[in-house]
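Visitor: Here is my input; please provide its structure:
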Amino acid sequence: MVRGKTQMRRIENTTSRQVTFSKRRNGLLKKAFELSVLCDAEVALIIFSPNNKLYEFASSSMSRTIERYRDYVKEMQTPNSSCPEDVQHYQELAEGMAKQIELLEVSKRKILGQALESTTIEELLPIEEQLERSVCIIRARKMEVYDKQIQQLLSKERMLTTENAELNEKYQLQATKEAEERIDDFIVMENKDTSDVETDLFIGMQKSNIKN
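Guide: Here you go, the predicted structure:
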C-alpha cells in the first residue's frame, strides 16, 4: 500500500493529532538517541505536548547541556554587542597608522635629498643632525667590523704559526732520524768490509828459514 504524502498543516481531528504526535515523538526521540551514539554528539531534546506534558532526552545531562548552550550564546552575542565600538577603534587606529606612514615617507624623501624645494632652514637642521648621527653610527659599526676581521686574521695567523712550528719540529726530527740511520748503515758496511780482508801476519819464524 502506497503511503500518501502528509500535508504540513495542523491536523484538525483531535484523535488523529494525538496519534500522530505519539508516533512522531517516539521517532524523534529515537533519532536523537541514534545521533548521539553514532556521532558521539551531545544531544538534548525537549518536547511539550499540546496538553503541556514534558518529554525530554539528553545524551549526558540536560542541565549541563543547557548551561553549555547559554554560554555559547553569550560568547556569540558579546562580540556583536561591542562590534560598532571595535570598528570605530580600528578605524581610528588605521587612520593614525596611515598618518604615521605618510610622515615617515616624507621624512624618508627628505633624508634622501628629495622634495627639498619647500623645506625651510628650521626643517633642514634636524635632518642634517640626523644624517650626522647616522654617519657616526655607520662609521662606528664599520670600525667594529674592521676590528673583528683583524682579530680573526690575527688568530688565524697565530694558528698557522703554531702549525708551521709543529711541522718544522716534525721535519727536524725526521731528518735527524734519517741521518742517524744513514750513519748506522755506513758503520755496518765498514765493519763488513774490514772483516772480509785476509792478513799474512804470522807469529814466530817461518819453517823454511830454520837450519839443522
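Visitor: going forward, measure contacts between C-alpha atoms and count neighbours the same way
Guide: Fine.
Visitor: how many other residues sit next to residue 32?
Guide: 19 (other C-alpha atoms under 10 Å).
Visitor: for the strand or helix carrying it, the distance to its chain's centre please.
Guide: Using DSSP states H and E, residue 32 falls within helix 14-39. Relative to its chain's centre, helix 14-39 lies at 55 Å (C-alpha atoms, centre = their mean, to the nearest Å).
Visitor: Can you give the contact residues for the following helix or strand past that helix?
Guide: Scanning forward in sequence from helix 14-39 by DSSP H and E, the next helix or strand is strand 44-48. In this structure, residues lying in contact with strand 44-48 by C-alpha atoms under 8 Å, 6 or more residues apart in numbering are 29, 32, 54, 55, 56, 57, 58, 59, 62, 65.
Visitor: I have a second one here; can you model it like the first so I can compare?
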Amino acid sequence: MVRGKIEMKRIENATRRQVTFSKRRNGLLKKAYELSVLCDAEVAVIVFSQKNRLYEFSSSNMQKTIKQYHKHAKGALTKTTEVEQYMQQLKHESADMTKKIEILEASQRRLLGHDLDSCSAQELNQISSQLDRSLRIVRERKAQLFMEQIERVKAKERLLLGENAKLHTKCGSRPCQKPIVQEKGVGEASCNWMNSSPSSRSQTISNSDQVETRLFIGPPVMRCE
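Guide: Modelled structure (predicted):
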C-alpha cells in the first residue's frame, strides 16, 4: 500500500511529534553512515531535539570536521565580501565614466557651436583658444602630409630616371636631348627677309607655298643623334 504525501508542517500532537523525531533521526543517522561508507565521504551530522538533547554522527572526528567546515565557510565569506567590494568598485567606476562622458559630450557640442548661450565670456575664450590650437595642429599635419607626398613623388621620379638611364645604356644609346640651337643660316635668312622689299617678300612667300608637305599618322618618332 502506497503512503500518501505527508504535509510538511509542525506536528501538533506532542507524542506523535516525539515518535516521528525518533524514527527520522535514526533514519537520518543511518543514511549519513551509508553515505560515508559507500562514497568514502567525510560526513558529520548534529541534531538537537526539542528538549535540547544532542545527537551526532561523524565518520571520522567531529572536531576535525567542524574546523574544516569553519575554514571553508570563512573562505566562502571572504570571497563573497571580495566580490561585493569589487562590484561596488565597478559601480563607482561606471558612475565616474558616465560623468566624464557627459562632460566630453557637452564640450564637443560647444566646440561645434551648440549650447553656447549658457557659456560665460571666459568659457568662450577658452573654446576659441582650443579651436585655434586645433586648427594650427590640423594645418601642420596637412603641410606634413603634402611634404611627404612630394618626397614620394620625387623619389619615384629619381627611380624612373635611373631606370631610363639603365635602359639606354643597355640599348647602347644615350638619352635623347632637345637642345635649343638655332639652325645655321636661319637667323641670317630671317634678317634678309625683313630687310627685303615687299615685292621680294611676296615672291618668297609664293615660293614657300610650293613646298611639298606630307601627312603622317602614327606615334611620334623620337630621333636621337
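Visitor: quick one on the thing from earlier: type out the PyMOL command that picks the buried ones from the contacts of strand 44-48 of the first structure.
Guide: Of the contacts of strand 44-48 of the first structure, the buried ones go into a single PyMOL selection, burial set by 16 or more other C-alpha atoms under 10 Å:
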select buried, resi 29+32+57+58+59+62+65
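Visitor: Show me which of the contacts of strand 44-48 of the first structure is closest to residue 145 of the first structure.
Guide: Among these, residue 65 lies closest to residue 145 of the first structure (C-alpha to C-alpha), at 66.6 Å.
Visitor: Let me see the contact set for that closest one.
Guide: 42, 43, 44.
Visitor: Going by distance to residue 177 of the first structure, which of those residues wins?
Guide: residue 42 (91.2 Å).
Visitor: So which of the contacts of strand 44-48 of the first structure are in strands?
Guide: Using DSSP state E, the subset of these located in strands is 54, 55, 56, 57, 58.
Visitor: need these in CSV with distance to residue 116 of the first structure, can you?
Guide: Listed next are these as CSV, based on distance: C-alpha to C-alpha, whole Å:
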residue, distance to residue 116 of the first structure
54, 83
55, 82
56, 79
57, 78
58, 76
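Visitor: Most widely separated two among those residues?
Guide: Among these, 54 and 58 lie farthest apart (C-alpha to C-alpha), at 13.2 Å.
Visitor: what's around residue 119 of the first structure, how many residues?
Guide: 10.
Visitor: how close does it get to residue 78 of the first structure?
Guide: 51 Å (C-alpha to C-alpha, to the nearest Å).
Visitor: what's the answer for residue 89 of the first structure, then?
Guide: 16 Å.
Visitor: likewise residue 144 of the first structure?
Guide: Taking C-alpha to C-alpha, one finds residue 144 of the first structure at 56 Å from residue 78 of the first structure.
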